[in-house]
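S.K.: sequence unknown, structure follows:
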């Protein structure tokens, strides 16, 4: 067994080690994008991910992905994974999101009911190179800009400033007390020092709306109580649909085992609720066609608590990383717990009818900003913000002093390199989107 503590090293030595890695593996190498010879057909890669999806929802998935290059990028994590996996990397691995595009950041409630902004989708999470997340993030910002008909320079600048925000956050984390930095949440208060003048008003509106987005509000919108029945979900096909008694029984049986993945005190608390209804609800874009249930729990009076039970599959990055075979829901939840300093206390996993699932609260004070609807200066502010958030998430499992040494070795050069990558990959995504639309049309 290895020792818990290591011999003391001056922080400057750790930073210098990071800078030395920059000399051995220049950022220009890891941020260069050129299609590999024999590049896999992106349409076939997307089609391959339809395995085990609900067949009648695949057309809806294709419809959503076809809308713009940005929606295609969001739904095609497997394509970008295949494109970037074989590029040089620094060799430093940690818990990464695996799908860190610009729409996978948002607000949610901490256990203390504080509003936090963080990475909020972990379906593809793995232990892998940190560069993969940053590449997907900067590329998505540039694709979002081009999809909303902003100038090429606006897309490049957003990617550049996202990398600058990432670098600046690591510089701060590298000099903070280690314990303090590890537990720093990206709340409204800690984000206040970031220059967000052009997006401040929208930021406040989204925060205000998120605070109202609770199980109670969801129950008011999507459930009803007839005189002769208990509370139940109101069908709204194809998004919200009723399920058979047999399917309901499978979900509830899975939730019994889910109780073993959360603490004893929370399991005891949940046992005081009663199940009022279970329904199937389509969520997201890349997840369309996967099985996803909502479970309506009733407590005291009109109190409602809604759980989401969502199918978990192998990460799109799995073929390209070292991995340990385990429950896919567990993989997702453990990755989320690693990257977020505060997470939903009801996170857990279950097996339903032989398939792995993750379990969490549904829409617990969740809110987000759609980057494809932002003006150029707003997108630039948002890009810096999500760059900061991603850096903090990576610093949970990779020493921020190492990353700081690498990223700040020549400052602006890091930002320019990732800006160039984003522009090159945006062009690739637009070509792939055109091919995908043509395929769907036929």
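M.R.: The structure has been received and is ready for your questions. Remember, it's a predicted structure, so these values are computed and weren't measured experimentally.
S.K.: alpha carbons only for contacts and neighbour counts from here, please
M.R.: Fine.
S.K.: Tell me if residue 380 really is in a helix.
M.R.: Yes. Counting by DSSP: H, G, I helix; E, B strand; the rest coil, residue 380 falls inside a helix.
S.K.: ok, now how distant is it from residue 272?
M.R.: Applying C-alpha to C-alpha, to the nearest Å, the value for residue 380 to residue 272 is 47 Å.
S.K.: Give me the more crowded residue out of the two.
M.R.: Set side by side, residue 380 and residue 272 give different neighbour counts by other C-alpha atoms under 10 Å, the larger being at residue 380 (27 against 11).
S.K.: alright, now check it against this:
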């Protein structure tokens, strides 16, 4: 068996991980108010739980992303390389109230605008654009306008990079020029012997080998692809997910590497229970990996159709091949005009993901509900403005408290 175990220079042993991961998470969340919003989904859900009945529109029961902040949207490629802007992370996906995704996106965008020191009037205009973009997805009469909607600068930049990103460039960015081995260091840590054996077992024994190999290669024939693990490591990645089991794995599928082809880079991510509120009267997969997979297939089919739900040494995990085109949006480059356009466009993306699960009558009824309680001189409903302002205040207070504790701990 290939793969590394033990300890390398600068890398912790498996039994040393958790305190270091917790410290890294605290550090990431202290970098900015927007970074704090990314890693504090539980605070958002606590705010939702405190809302009185009727304070927010109650939408149709559809699959929702559960954590639609700015970093969880971006270019996503299908197995054949077709690229679109979709939700990239479905860890918290549930069947719930679609308005929760809109609020989470609005909080993320307005916090990013404040972190970029954009004036408050831009935040106000962004919320109006957020409402208009989301509603546009449910208005069948605006179909021509939707098709002609231009991508904002932050999306154009990400799409341009995604469409020109080769597998070799992805390898350089992700595994530091390595073709068949993962260099241990800051981002990749050594595996325990048990982890190494479990990963080899997952990919190299039946029946999971056939299921995973077919999903990664798109094979539909009777022949099962041959899958061999070249190397694997614990992956220090994400913010809110830091502390869960996360692995990067290099695979050789059907001997492509021996023919000069690049290895297949795969992400294994532990699936845990969603913190997002779900509808009580709906049925969802009880297995968390299957829930994430089902959410992805409904909300981001380009991603969901190349994911696999599996079990790794008793834990539910989601497996997906990392495509060169998969990128997250960068909030650091938000400018005044671009921020407003980004709010409209990304709200439209979220709305289209929801609308695709509804029939025409349900879309029309939901649009009517969304347009209620709208002042004549404003294009955003009162509930949306109130909610995002309250969320921003609560998160700013919590962020400063987090920074205070972090500084004292250091």
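M.R.: Now that the structure is in, tell me what you want to look at. Just so it is clear, the structure is predicted and the values come from calculations on it, not from any experiment.
S.K.: where do the helices sit along the stretch 151-300 of the first structure?
M.R.: 152-175, 178-182, 200-212, 215-222, 245-258, 264-270 (DSSP state H, counting those that start in this stretch).
S.K.: Tell me which of those helices lies nearest to residue 20 of the first structure.
M.R.: helix 152-175 (16.3 Å; C-alpha to C-alpha).
S.K.: For that closest one, buried residues please.
M.R.: Buried residues in helix 152-175 of the first structure, counted by 16 or more other C-alpha atoms under 10 Å: 154-171, 173-174.
S.K.: wait, what's in contact with the counterpart of residue 351 of the second structure in the first structure?
M.R.: Using TM-score structural alignment, the partner of residue 351 of the second structure in the first structure is residue 391. By C-alpha atoms under 8 Å, 6 or more residues apart in numbering, the residues touching residue 391 of the first structure are 166, 167, 169, 170.
S.K.: So the last one sits against residue 402, correct?
M.R.: No. Residue 170 of the first structure lies out of contact with residue 402 (C-alpha atoms under 8 Å); the separation is 9.2 Å.
S.K.: got CSV for the helices of the stretch 151-300 of the first structure, with distance to residue 102 of the first structure too?
M.R.: Compiled in CSV, the helices of the stretch 151-300 of the first structure are given as follows (distance: least, C-alpha to C-alpha, whole Å):
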stretch, distance to residue 102 of the first structure
helix 152-175, 10
helix 178-182, 23
helix 200-212, 15
helix 215-222, 25
helix 245-258, 31
helix 264-270, 33
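S.K.: how about the strands of the stretch 1-150 of the first structure, start to end?
M.R.: Assigned by DSSP state E, counting those that start in this stretch, the stretch 1-150 of the first structure shows strands spanning 93-96, 105-109, 115-119, 126-129.
S.K.: Equivalent analysis for the stretch 251-400 of the second structure, please.
M.R.: According to DSSP E, counting those that start in this stretch, the strands that the stretch 251-400 of the second structure contains are 264-270, 307-312, 315-321.
S.K.: wait, which of those strands is closest to residue 297 of the second structure?
M.R.: strand 307-312 (8.9 Å).
S.K.: when you compare where that closest one runs with where strand 315-321 runs, what's the angle?
M.R.: With axes from the mean of the first three to the mean of the last three C-alpha atoms, to 10 degrees defining the directions, strand 307-312 of the second structure sits at 140 degrees from strand 315-321.
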